[in-house]
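A.B. asks: Fold the following and give me the result.
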Amino acid sequence: MNRPVGREFDNALLVEADRNSFLHPFTQITDHRANGALVMASAKGCRITDATGREFIDAAAGLWCVNVGYGREEISEAIAAQSRLLPYFHTFNGVGNEPGIRLAEKLLSLAPAGMKRVFYGSSGSDANDTAVKLLWHYNICRGKPNKRKIISRNYAYHGVSVASGSLSGIPMVHEHFGLPLDFVRHVSRPDLYRDAPERQCHTEEAYSAWLADELDRMIVAEGPDTVAGFVAEPVMGTGGVLPPPRGYFEALQQVLDRHDVHLISDEVITGYGRTGTWFASEPSGMRPDIVLTAKGVTSGYLPLSAVFVGEKVWSAIEDASRDGRVFAHGFTYSGHPTCAAAALANIDIIEREGLVDRVADIAPIFRDVITAAVGDLPLVGDIRTAGFMMGVELVADRTSKARLPAGAKPAGRVALAARRHGVLVRGLPNSDIIALSPPFIVTEEELGIIASGLKRAIEEVTQELRSEGAM
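C.D. replies: Coordinates of the predicted model:
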């Protein structure tokens, strides 16, 4: 059993304590009360062990984030060393620290073209909040205070704070919270499998043109002088693992340029190599003014986000500061030195081991191994990938693409069944889609185990759905 030396876990006591004390995110409370938590105890590489000693392969890299795998001593040692030297100090009022400064310099050397400054936070949610305030501040600085609306996309995921939760387009993030706030609008997501045929778009380029026209019509209807930005993930993650159709961002960029609307690229998932390049914005055809990152910057070892501010936005803010105004935004943990030290160690591993190139090289094997295992199963309608991101969409009928009944919850059931076979995958919220996003160090042998466990899980759930009359 893979446990730290000297650590013993009584799973039953932990489950009971958890049940009576912990409000879990994105968790059905009555289900948690009835069934308790899956308590994790230790991890190494792509394997994670729970408090009973069961071992799983983590085919989701936590929440799209443990890119270099678990148990990296270099990162743990960097955290320990920094915590002994300077565990924390703020960065307000022009105060800095060595790891935060070095990290900003390093990130800008890797960032998409035109990025001039880095702003730190702790999560993808606060990165999205920061982007909204940056655009509002930018427009006030240039004398356009009414340009405040942000356009997002249906089923996008940008976080769950009040502002970022409004940008998100997932129904369960809105309902019961009174969201979205009124500065946000949503347009269609680029779903080639579900939506393009309905639009009678016979090519990907035609579908992209249709989506660009929809965006254009919304900006015109709202009034271009009221629209500040458009936010998008280069590859939509939680909304279904949706790579963009050909020409999509190029077509959208023409609309944005025409109306003086600025592009925010949310690379919280894709940043730092998950699609086989350091960042996905430029390969996707995006020319962003602001780029948002988190997750992979530390591989999840400590919480950190990094917002890249582009030339246009930075220049206006810098020029306006000459009248004495202060950029009055920031967080207690902005530029946290220990988190920055973890990020520097993490990025060093990615560079030294060539993990971004490895993702590009292994991605076709990842796609082919999973497709060979589950692609012909009657429950599987579509498999789509972008590097080490994969979405497996479940359907009632492969030919008609008919959806399963709303209450069937097949993706969640498959995720639970996969656990029984030693594999951790994610059932995406409000969807019939299973997401896979393994660590960059996953081996071909482990990919085979993931494929086998997923296949058995889907077969079991298929039998259950048939017995219930859902298929």
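A.B. asks: all contacts plus neighbour counts: C-alpha atoms, from now on.
C.D. replies: Will do.
A.B. asks: Show me the helices in the stretch 301-450 of the chain, by range?
C.D. replies: Remark: helices assigned in the stretch 301-450 of the chain by DSSP state H, counting those that start in this stretch are 311-320, 337-352, 355-374, 410-420, 444-467.
A.B. asks: Output those helices as TSV; include the columns mean neighbour count.
C.D. replies: Converted to TSV, those look like this (neighbours: other Cα atoms under 10 Å):
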stretch	mean neighbour count
helix 311-320	16
helix 337-352	22
helix 355-374	19
helix 410-420	22
helix 444-467	18
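A.B. asks: got a markdown table for those helices, with distance to Q254 too?
C.D. replies: Converted to a markdown table, those look like this (distance: least, Cα to Cα, whole Å):
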| stretch | distance to Q254 |
| --- | --- |
| helix 311-320 | 17 |
| helix 337-352 | 34 |
| helix 355-374 | 29 |
| helix 410-420 | 37 |
| helix 444-467 | 40 |
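A.B. asks: looking at these, which is closest to P234?
C.D. replies: helix 355-374 (16.4 Å; Cα to Cα).
A.B. asks: That closest one packs against which elements?
C.D. replies: Helix 355-374 sits against strand 380-386, helix 444-467, with contacts defined as 3 or more Cα pairs under 8 Å, 6 or more residues apart in numbering; DSSP states H and E.
A.B. asks: will you turn these into JSON lines that also has distance to T30?
C.D. replies: Formatted as JSON lines, the helices and strands packed on helix 355-374 follow (distance: least, Cα to Cα, whole Å):
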{"stretch": "strand 380-386", "distance to T30": "30"}
{"stretch": "helix 444-467", "distance to T30": "22"}
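A.B. asks: L63 is nearest to which of the helices of the stretch 301-450 of the chain?
C.D. replies: Ranking these by proximity to L63 (Cα to Cα) places helix 410-420 first, at 13.8 Å.
A.B. asks: How far off centre is the closest one?
C.D. replies: Put simply, helix 410-420 sits 21 Å off its chain's centre (Cα atoms, centre = their mean, to the nearest Å).
A.B. asks: another one to check against the first:
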Amino acid sequence: MTKMNVLPNSPEARDVAYHFHGYTNAAAHEDKGPMIIDRGEGIYVYDTSGKRYIEALSGLWCCAVGFNEPRLAKVAAAQMAKLPFYHNFGHKSHEPAIDLAEKLISMAPVEMSKVFYTNSGSEANDTVLKMIWYRSNALGQPNKKKVIARQRGYHGVTIASGSLTGLPNNHRSFDLPIDRVLHTTCPHYWKDGHDGETEEEFASRCANDLETLIQAEGPDTIAAFFAEPVMGAGGVVVPPKTYWKKIQEVLNKHDILLVADEVICGFGRTGHMFGSETYGMRPDVMVMSKQLTSGYVPFSAFLVNERFYAPVAQESGQIGVLGHGFTGGSHPLGSVIALENLSIIEERGLVQNASDTGSYFRGHLATLLDHPLVGEVRGVGMIAAVELVNDKASKSVTGPIGHLGGIMNAALQKHGVISRNLGDAIAFCPPMITTPQQADDLFAIIKLALNDVTQAVNAS
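C.D. replies: Model (predicted):
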């Protein structure tokens, strides 16, 4: 039974009665209840009272083309009428999946061989890990099964992908991470760089930490390194200068695969089509979801190069089947929406807009650095974060982690912006259709919310 002061049969009451939410304090939800989002329009969403919000996180980093793109609705309706569902098991296929695979291979910034379809970023990373183990067995390397991810990295929430994720609340009480999954240094220069240490020196230290971990575990036991080009849910952590060059040198030295998790960065978010392009990465695997369909349907994929694919194919020939796949993998609805979504991104120059308007917006955010509660502003393309602190000298927050971020997040929502605090960092990832005027509007609300936080801190 709901404890909220709402009508018994209202959507809010029914949600609390029947709906179990992800990434929510389940106990607190019984008292607080949900905000019910009713419709979307461009970069905005509206709640059931009619209040409009700038959706400044693209609905969990997803909606590149906004929340009511008619072209996506049109192709979805046409595909539903023609072939609403089919699979790719047992040598079956359909043209939308084939067309999309061809498109993705053509778009890849490095040479790729094949596309495998899944339903979410979590499933994709989970499957990549399984395929890595399968590949090592195919190569006669039964001990080469460990993989390395990074502290504060985010790769999903299944048992395997949740283990890759390097955030404590994704592990606590879940008995994670599983064995074979290791974590190395988070490349957050502002927070973790030593006094007097340059970005390049910090990048060298990160690479040395990776080398030390590999040597401690045994180079012949490490199969792959999983990483986001820019870390998303870990706080929008932008890699320091020379980081990716130095990390890849370590991986190449030990014949370790590089898995680029492009789930957030892919399809323009960093100002290039892929984050791997932005940072000169040469991955063996590229994982993608979210902006692939602008979140209009659950859909994901990963690309593998021939170095990765050939042993997997050979092993399936020896066994007689590749014993893995998803009912909804290659779903025709997701395939056609992805194809149309990518066409819109290309036709409307949204990657360039992410670069240009993103730079303009981040220029606004940089003016907040003199504020006593702002420790760092960081970002690239149309993804950014403002890190709140109440002790600028030590770059830290006195009190519970996330307290300032939670106050800021609530203040933003009060003034008409939906975002998300990642601890005490406030993330901004608006749709890639955002105009400079809308960036101005968003920044004006950010300043209002920051004033509210200042008042709350001064009053405490």
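A.B. asks: Send over the TM-score of the superposed chains.
C.D. replies: Here the superposed chains carry a TM-score of 0.96, computed using TM-score structural alignment, normalised by the length of structure 2; 454 aligned residues with a Cα RMSD of 1.5 Å.
A.B. asks: So which of the helices of the stretch 301-450 of structure 1 is nearest V255 of structure 1?
C.D. replies: helix 311-320 (17.6 Å).
A.B. asks: who are the neighbours in contact with the residue in structure 1 that G280 of structure 2 lines up against?
C.D. replies: Residue pairing (TM-score structural alignment): G280 of structure 2 is matched to G285 of structure 1. If you count contacts by Cα atoms under 8 Å, 6 or more residues apart in numbering, G285 of structure 1 has them with 247-250.
A.B. asks: Filter those residues down to the buried ones, PyMOL style.
C.D. replies: Burial among the contacts of G285 of structure 1 is assessed by 16 or more other Cα atoms under 10 Å; the matching PyMOL selection reads:
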select buried, resi 247+248+249+250
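A.B. asks: Take the contacts of G285 of structure 1 and keep only those in helices.
C.D. replies: Taking DSSP state H, the ones among the contacts of G285 of structure 1 that sit in helices are 248-250.
A.B. asks: In TSV: those, plus distance to P87 of structure 1.
C.D. replies: TSV is the format used below for those (distance: Cα to Cα, whole Å):
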residue	distance to P87 of structure 1
Y248	44
F249	42
E250	44
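A.B. asks: Go through these and name the one nearest E222 of structure 1.
C.D. replies: Nearest member of those to E222 of structure 1, counting by Cα to Cα, is F249, at 21.0 Å.
A.B. asks: right, and that closest one touches S281 too?
C.D. replies: No - at 9.4 Å, F249 of structure 1 does not count as touching S281 under the criterion of Cα atoms under 8 Å.
A.B. asks: mind checking what G268 of structure 2 lines up with in structure 1?
C.D. replies: Checking TM-score structural alignment: G268 of structure 2 goes with G273.
A.B. asks: Check the burial of that match by counting its neighbours.
C.D. replies: 24 (other Cα atoms under 10 Å).
A.B. asks: for D191 of structure 1, same thing?
C.D. replies: There are 18 residues near D191 of structure 1, going by other Cα under 10 Å.
A.B. asks: element containing the equivalent of A13 of structure 2 over in structure 1, please.
C.D. replies: Applying TM-score structural alignment, one finds that A13 of structure 2 aligns to E16 in structure 1. For E16 of structure 1, the element it lies in under DSSP states H and E is helix 11-19.
A.B. asks: Just the residues contacting that helix, thanks.
C.D. replies: Here helix 11-19 of structure 1 has contacts from 32-33, 36-39, 51-52, using Cα under 8 Å, 6+ apart.
A.B. asks: Just the buried residues of the very next helix or strand once past that helix, please?
C.D. replies: For helix 11-19 of structure 1, the following helix or strand on the C-terminal side (DSSP H and E) is helix 29-35. Across helix 29-35 of structure 1, burial judged by 16+ other Cα under 10 Å covers H32.
A.B. asks: Quick check: buried residues in the following helix or strand past helix 29-35 of structure 1?
C.D. replies: From helix 29-35 of structure 1 onward toward the C-terminus, using DSSP H and E, the following helix or strand is strand 40-44. Neighbour counts using 16+ other Cα under 10 Å place 40-43 of strand 40-44 of structure 1 among the buried residues.
A.B. asks: of those, closest to T226 of structure 1?
C.D. replies: The nearest member of the buried residues of strand 40-44 of structure 1 to T226 of structure 1, counting by Cα to Cα, is M40 at 47.5 Å.
A.B. asks: Excluding sequence neighbours, find me the nearest residue to the residue nearest the centre of structure 2.
C.D. replies: Geometric centre of structure 2, nearest residue: I264, 3.4 Å, by Cα atoms, centre = their mean. Nearest-residue entry for I264 of structure 2: W61, 6.2 Å, with adjacent residues in sequence omitted and distances by Cα to Cα, 6 or more residues apart in numbering.
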